[in-house]
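S.K.: pasting the sequence and the predicted model now:
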Amino acid sequence: MLRIFIFFSLVICLGSCTSKFARIQKSNDFEYKYKMAEEYYKEKKYTFAQQLFESLTPYVRGTAKYEELFYMLAYSYYYQEDYVNAENLFKTFTETFPASNRTEECDYMRAYTYYKQSPKVDLDQANTTKAAGLFQAFISTHPSSARVKEATDLIDACREKLELKDYKAAELYYSLGYYKGAAVSFGTLLENYPDSKHGEEYKLTAIKAYYKYAELSYEEKQKERFEKVVSECADFKERYPDSKLLSSINEYKSQANNFLKSIKK
């Protein structure tokens, strides 16, 4: 019985709120409409606020209230998790009000909307790449901003996700036995993320892939491909002279040289 009472109470309340909002929408008193839009915004009823702000835009444009309305409209979309429209509005805000003290914030929020749209690592990372680029542009445009540290941290988070996606692609090549593709992919991974904490592992896996590729090659191709293994081992030692993985590298180098000696014989 109590549940039924609560259900009907909610229905009545919702109906009352909708009815009130409909009356506000139909009002020709724009001052009252603007005041109620602000009230809805403060109460976090962003759907109602957004609709009122949009209906008021033609009447407020060019007045002192236009900047405030545009700012709240952008956030109304953002808080509804409509990041596509929010991004467009934050961008338009910075273009429409370049001298505003809110322009820096909206510039940052534009980048952040792309970050919020960044999907799981297995999916297309266009929004992740866009977010990293816009955060970098924000830092360049606002080097003294208090948001620079957070923007830098988010760039790092974006790059880690992009790196992980590229790593998974390279690892898939290796696990499927496409060793040449794996070697090239791990090499590209190292070039794209030279400061990665996994750089040594990437280089070692590339060497493993080159070795397997050479091992499975036709005899007439093996000399050239085992020489590539030896060359990659030398490059590893030059890059990481104090690496804990040097024993593995020396083993691959030794085995490759043994193959080359046997080929000469």
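M.R.: Cool, the structure landed.
S.K.: going forward, measure contacts between C-alpha atoms and count neighbours the same way
M.R.: Will do.
S.K.: now do F30 against I24, distance only.
M.R.: As defined by Cα to Cα, to the nearest Å, F30 lies at a distance of 10 Å from I24.
S.K.: ugh, wrong one, Y179
M.R.: Separation of Y179 from I24 (Cα to Cα) stands at 67 Å.
S.K.: repeat for N88
M.R.: Between N88 and I24 the distance, using Cα to Cα, works out to 27 Å.
S.K.: check it against this one:
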Amino acid sequence: MKRLFYLLICVLPFGACSEYQKVLKSEDVSLKYNMAEELYKEGKYQKALRLFEQVVPKYRGKPQAERIMYHYANTYYQLKDYYVASYQFDRFVTSYPKSEKKEEAQFKAAESYYHLSPRYSLDQEDTDKAVEKLQGYINTYAEEGKHLESANKMVIDLRTKKERKAYEIAKQFHHREDYKVAINAFDMYLVDYPGSAFREKALYYKLESQYLLAIGSYDFLVKDRLEQAEEYYRLYKKYYKTEGEHLEDANEIAEDIKLRLEKRN
């Protein structure tokens, strides 16, 4: 009995594999469709995909087409092939605007771009596309969307990523001691992202850039530039009077500015 049991274990997978290959090569479209659906239900997406690829063109315009197209798109999604998944879900939404699966498809198309968004230091074209698509979903299903909470969280995450990229670019100029460019970059950043999580850092490094620019300037420029740095300190303190990651450093800079200006008066 044990030998028979082990023999069955060894033989059955080969039988299943042989059956799959037979269907894959078959001319019977309905046979392919039925096996694709079965494999899809079992979560065997890679095998299901090969059959769906053959089946999809044959069922265009037929009653089963809507179901097949959704499963086809979702198979790519499950396999984490997000570029193709987003494209296929978009096609589904366009082709079946009245489908009960439309909302799900629209959300997954947007979510696919969210997964394609790279780390903040790289080009953010896919991030912009993801925000656009997620915002489109939010606007369309503002009152009763099943995935509104997830979509809003993703948008916040993506926008924070873009904010960080802009902040890091400005900070790079600061670290390179290109202080004039750094100050302009921080100014632009604060205008573009007034509620950013990196706002305090931007205000502080703008102050520090102006301070370092001042003390490294020709003598006839120092006073005006120190006074400008003093203005930036007051701006920082306007928002971070008692708490702030850089409050202590900002106060030390302000004390040094005060001493330097007193010596000049």
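M.R.: Arrived safely. What you are looking at is a predicted structure, and each value in this text was computed from that prediction instead of being measured.
S.K.: more neighbours, N88 and I24 of structure 1?
M.R.: Residue environment comparison for N88 of structure 1 versus I24 gives the larger neighbour count to I24, 18 against 13, counting by other Cα atoms under 10 Å.
S.K.: return the residue of structure 2 aligned against that one.
M.R.: Pairing criterion TM-score structural alignment: the partner of I24 of structure 1 within structure 2 is identified as V23.
S.K.: tell me which helix or strand its match sits in.
M.R.: Assignment of secondary structure by DSSP states H and E places V23 of structure 2 within helix 2-25.
S.K.: same deal with T92 of structure 1?
M.R.: helix 83-96.
S.K.: which helix or which strand is home to N127 of structure 1?
M.R.: When elements are defined using DSSP H and E, N127 of structure 1 is found to belong to helix 126-141.
S.K.: same question, A182 of structure 2
M.R.: Per DSSP H and E, A182 of structure 2 falls inside helix 179-192.
S.K.: ok, residues contacting that helix?
M.R.: Helix 179-192 of structure 2 is contacted from outside by 166-167, 169-174, 199, 202-203, 205-206, 209-210, 212-213, using Cα atoms under 8 Å, 6 or more residues apart in numbering.
S.K.: show me where structure 2 has its helices.
M.R.: If DSSP state H is used as the criterion, the helices of structure 2 fall at 2-25, 29-41, 45-55, 65-78, 82-95, 102-116, 125-140, 148-175, 179-192, 199-215, 219-239, 247-264.
S.K.: before we move on, the earlier item: what's the mean distance for the helix holding A182 of structure 2 versus structure 1?
M.R.: Once fitted to structure 1, helix 179-192 of structure 2 is off its aligned match by 2.9 Å on average (mean Cα distance after the TM-score superposition for structure 1).
S.K.: quick one: stretch 198-214 of structure 2 to chain centroid distance?
M.R.: 28 Å (Cα atoms, centre = their mean, to the nearest Å).
S.K.: over to stretch 130-139 of structure 1?
M.R.: Relative to the centre of its chain, stretch 130-139 of structure 1 is centred 10 Å away, using Cα atoms, centre = their mean.
S.K.: cool, and stretch 212-228 of structure 1?
M.R.: Centroid separation for stretch 212-228 of structure 1 versus its chain: 39 Å, with Cα atoms, centre = their mean.
S.K.: go on, stretch 132-149 of structure 2?
M.R.: 16 Å.
S.K.: who touches it?
M.R.: With Cα under 8 Å, 6+ apart as the criterion, stretch 132-149 of structure 2 contacts E103, Q106, F107, A109, A110, E111, Y113, A151, N152, M154, V155.
S.K.: C106 of structure 1: what's it in contact with?
M.R.: Counting by Cα under 8 Å, 6+ apart, C106 of structure 1 touches F90, K91, F93, T94.
S.K.: what residue in structure 2 is paired with the last one?
M.R.: Matched to structure 2 by TM-score structural alignment, T94 of structure 1 sits across from V93.
S.K.: any idea how many residues pack against its match?
M.R.: Applying the criterion other Cα under 10 Å, we find 19 residues in the vicinity of V93 of structure 2.
S.K.: the closest residue to it other than its chain neighbours: neighbour count?
M.R.: Spatial nearest neighbour of V93 of structure 2, excluding adjacent residues (Cα to Cα, 6 or more residues apart in numbering): K102 at 5.6 Å. The tally of other residues near K102 of structure 2 (other Cα under 10 Å) stands at 19.
S.K.: same question for L134 of structure 1.
M.R.: Residues near L134 of structure 1, counting by other Cα under 10 Å: 22.
S.K.: what about it, distance to L56 of structure 1?
M.R.: Between L134 of structure 1 and L56 of structure 1 the computed distance is 31 Å (Cα to Cα).
S.K.: just Q125 of structure 1 next, same as before
M.R.: Summarising the geometry, the distance separating Q125 of structure 1 from L56 of structure 1, computed by Cα to Cα, is 37 Å.
S.K.: kindly report the same for A157 of structure 1.
M.R.: In this view, A157 of structure 1 and L56 of structure 1 are 39 Å apart by Cα to Cα.
S.K.: pick out whichever of the two has more residues nearby.
M.R.: For A157 of structure 1 versus L56, the count of surrounding residues by other Cα under 10 Å is larger for L56: 19 against 15.
S.K.: residue contacts, the more buried one?
M.R.: Taking Cα under 8 Å, 6+ apart, we find L56 of structure 1 in contact with F30, K33, Y34.
S.K.: report how many residues lie close to Y45 of structure 2.
M.R.: 23.
S.K.: what sits closest to the alignment partner in structure 1 of it if chain neighbours are left out?
M.R.: In structure 1, the residue paired with Y45 of structure 2 according to TM-score structural alignment is Y46. In space, not counting the residues next to it along the chain, Y46 of structure 1 is nearest to S76; the distance is 5.1 Å by Cα to Cα, 6+ apart.
S.K.: and if you look at Y78 of structure 1?
M.R.: Here the nearest residue to Y78 of structure 1 in space, its sequence neighbours aside, is A86; by Cα to Cα, 6+ apart that works out to 5.1 Å.
S.K.: the one you found touches M72, doesn't it?
M.R.: No: between A86 of structure 1 and M72 there is no contact, the gap being 10.4 Å when judged by Cα atoms under 8 Å.
S.K.: if you count what's nearby, which of the two comes out ahead?
M.R.: A86 (24 against 20).
S.K.: got the contact list for that one?
M.R.: Applying Cα under 8 Å, 6+ apart, the residues contacting A86 of structure 1 are A74, Y75, S76, Y77, Y78, R110, T113.
S.K.: ok, S117 of structure 2 next?
M.R.: Going by Cα under 8 Å, 6+ apart, the list of residues near S117 of structure 2 reads Q124, D126, T127, A130, L158.
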